[in-house]
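Q: Give the three-dimensional model of this entry:
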Amino acid sequence: MIDLSVPESGYCAVVLVASYALRGSTGFGGFAAMPLLALVIPMKVLVPVWTLLTISSSATLFGKDRRHVSMAMILRILPSCTLGILLGLWLFKTLDAAWLTRGLGALVSGYGFYALWQTRGGGPAKPPPRAIAPVASFLAGAVGTIFGTMASLFFAVYMDAIRVTKDQFRGTLAALMMTLAVIRGLGYFAVGEFGRESLLLFAAALPFMLLGIYLGDRVHSGMSEMTFRRVVCAILILSGVPLMIK
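A: Below is the predicted model of the structure:
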């Protein structure tokens, strides 16, 4: 069983509440918790826990936008996404925790730099070509399964490429994240990655996740969306560096 000190346990609780409060209030920022938690919890344990938290949080947030879900889009995404999940399961089972941790650090820091660069001026970015959609779906399945997070970024690229409406984007993304997490969870269970430690940590983390979502629904931040995104980018960059050298 993982033996977390009192300060480490308090740190994890604060990270969970803060990240899910951000997700509950803005729909963005929840995945920033993964690299922060990976500083004190081994990746092999954390990834299955995060998958269960993703299922729970997505189900909690799904109700508001469920009428906008495009089932046709989900059915188009699932084949290539499932192939990505299979590759991700093999890599997750094959790679050791140290390489997974370093890979997550490189991924989140790289994305943090990219997203920070995207916040510069110059008007709206040109949407990606439609041909990139199946590649983005495959990467969502693979990356989400290997690291337990970041899949939503590739789903966002997919939906941006096929030009969905704002309502469809929010509703379908919530449904996709829940569906992907369920499939990933079944895969982790099949390869024996849902151990006692993961289940106990999920049970301990669930109340803090629900508290974060509850607060996020009720707390209005005075920070502008642009400033908020830049702060999240900075957190991703800074949290990724120690993971790469851990």
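Q: Only C-alpha atoms from now on, for both contacts and neighbour counts.
A: Noted.
Q: which stretches of the protein form strands?
A: Using DSSP state E, the chain contains no strands.
Q: now the helices for it?
A: For the chain, the helices defined by DSSP state H cover 6-26, 33-37, 43-62, 71-94, 97-118, 133-147, 151-161, 166-190, 196-218, 225-245.
Q: what about the residue nearest the centre of the chain, distance to residue 11?
A: For the chain, the residue nearest the mean C-alpha position is residue 149 (3.3 Å; CA atoms, centre = their mean). Separation of residue 149 from residue 11 (CA to CA, to the nearest Å) stands at 20 Å.
Q: Next, the second sequence, to be compared with the first:
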Amino acid sequence: MPEVLDLTFFAFAIPAVIFAGISKGGFGSGAAFAATPLLALILEPGAAIGLMLPLLMMMDVTALKPYWGKWDAPSAKALLLGTVPGVAIGAALYSFAEPDIFRLLIGLIAVGFVVFQVARARGWITPAPKPMSAGLGGFWGLVAGFTSFISHAGGPPAAVFLLSRRLDKTTFQATTVICFWAINLLKFIPYFALGIFTWQTAKADLFLIPFAIIGVWIGVHLHHRLSERVFFAFTYLFLILTGAKLIWEGLT
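A: Next up is the predicted model:
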């Protein structure tokens, strides 16, 4: 964290936090992790993820009320059972792994998923007609827990599983909200133990909390005014943009 929270910091941090809130509140959380690479342009990666976690937790709490009880319990359970070992692996590897490797993997997952969905929609490939099983949900939950710990990028792996379940947009959104509320709570203790949080990040979070809440409110508002087709088009667009950004950063 910079010693002084100056205009440059807020010029990057405020749009990043609002954007993450919009994604959390209305677009399945898939694009929320784009805030971390944006902040990493002016902060060390550890400071960027440490800054974002309390804000993401605030967004989770804000988004819980409008979506309470609307999630798909079997899908949420399948994902969450896998996130526990995923977060544990992330905590074990975080202190010595090369961050660019994780950026590259996360970007490939995001872009690869969208390519798969487009190819399936156009009939270029014909996947099995059945939704993914709970076992595969556990696998994608493990990936989501791991990538979420490293850079708050659990949205794309979770979307791979949830979109295969053919949920309507509100059920999809509610399921991501409850899952990432639980995942972010799970991440808090190892983040604290690893020293990712500092007094300076806590101070910055106090200034940014209102923008996190505003972003979620905007997202909820947009969620109820967009058709399901437009909603998923936005989801794919966000995944492509954020995935391409992470691939570029990982390679360069």
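Q: Now the TM-score, please.
A: Remark: TM-score between the superposed chains equals 0.78 [TM-score structural alignment, normalised by the length of structure 1]; 240 aligned residues with a CA RMSD of 3.3 Å.
Q: Burial-wise, tell me which of the helices of structure 1 comes out on top.
A: Scoring the helices of structure 1 by mean neighbour count under mean count of other CA atoms under 10 Å gives helix 133-147 as the most buried, with a mean of 26.
Q: Now the residue nearest to the centre of structure 1: closest residue in space that isn't a chain neighbour?
A: residue 31 (6.1 Å; CA to CA, 6 or more residues apart in numbering).
Q: related to what we said a few turns ago, against residue 47 of structure 1, how distant is the residue nearest to the centre of structure 1?
A: For residue 149 of structure 1, the distance to residue 47 of structure 1 (CA to CA) stands at 8 Å.
Q: Just to check, residue 230 of structure 1 is in contact with residue 119?
A: Yes. Assessed by CA atoms under 8 Å, residue 230 of structure 1 is found in contact with residue 119 at 7.4 Å.
Q: show me what contacts residue 44 of structure 1?
A: Counting by CA atoms under 8 Å, 6 or more residues apart in numbering, residue 44 of structure 1 makes contact with 97, 193.
Q: Which position in structure 2 pairs with it?
A: Matched to structure 2 by TM-score structural alignment, residue 44 of structure 1 sits across from residue 46.
Q: again, but for residue 58 of structure 1
A: Residue pairing (TM-score structural alignment): residue 58 of structure 1 is matched to residue 60 of structure 2.
Q: what do you get for residue 136 of structure 1?
A: Match for residue 136 of structure 1 (TM-score structural alignment): residue 140.
Q: which residue sits closest to that match, ignoring its sequence neighbours?
A: Spatial nearest neighbour of residue 140 of structure 2, excluding adjacent residues (CA to CA, 6+ apart): residue 157 at 5.7 Å.
Q: Quick one: map that neighbour onto structure 1.
A: In structure 1, residue 157 of structure 2 lands on residue 154 (TM-score structural alignment).
Q: hang on, the match of residue 58 of structure 1 packs against residue 176?
A: No. Counting by CA under 8 Å, residue 60 of structure 2 stays clear of residue 176, with 9.7 Å between them.
Q: about what we covered before: distance of the residue nearest to residue 140 of structure 2 relative to residue 29 of structure 2?
A: Residue 157 of structure 2 is 11 Å from residue 29 of structure 2, by CA to CA.
Q: Residue 231 of structure 2 too?
A: From residue 231 of structure 2 to residue 29 of structure 2 the distance is 12 Å (CA to CA).
Q: Please apply the same query to residue 187 of structure 2.
A: Residue 187 of structure 2 is 17 Å from residue 29 of structure 2, by CA to CA.
Q: cool, residue 10 of structure 2 as well?
A: 22 Å.
Q: now do residue 112 of structure 2
A: Taking CA to CA as the measure, residue 112 of structure 2 falls 18 Å from residue 29 of structure 2.
Q: can you check residue 92 of structure 2 too?
A: Taking CA to CA, one finds residue 92 of structure 2 at 25 Å from residue 29 of structure 2.
Q: do the same with residue 137 of structure 2
A: Relative to residue 29 of structure 2, and taking CA to CA, residue 137 of structure 2 is found at 17 Å.
Q: Kindly report the same for residue 135 of structure 2.
A: 22 Å.
Q: now do residue 83 of structure 2
A: Residue 83 of structure 2 is 16 Å from residue 29 of structure 2, by CA to CA.
Q: what's the answer for residue 70 of structure 2, then?
A: Residue 70 of structure 2 is 16 Å from residue 29 of structure 2, by CA to CA.
Q: what's the answer for residue 216 of structure 2, then?
A: 10 Å.
Q: Mutual contacts of these two, please.
A: Between them, residue 216 of structure 2 and residue 29 share the contacting residues residue 23, judged by CA under 8 Å, 6+ apart.
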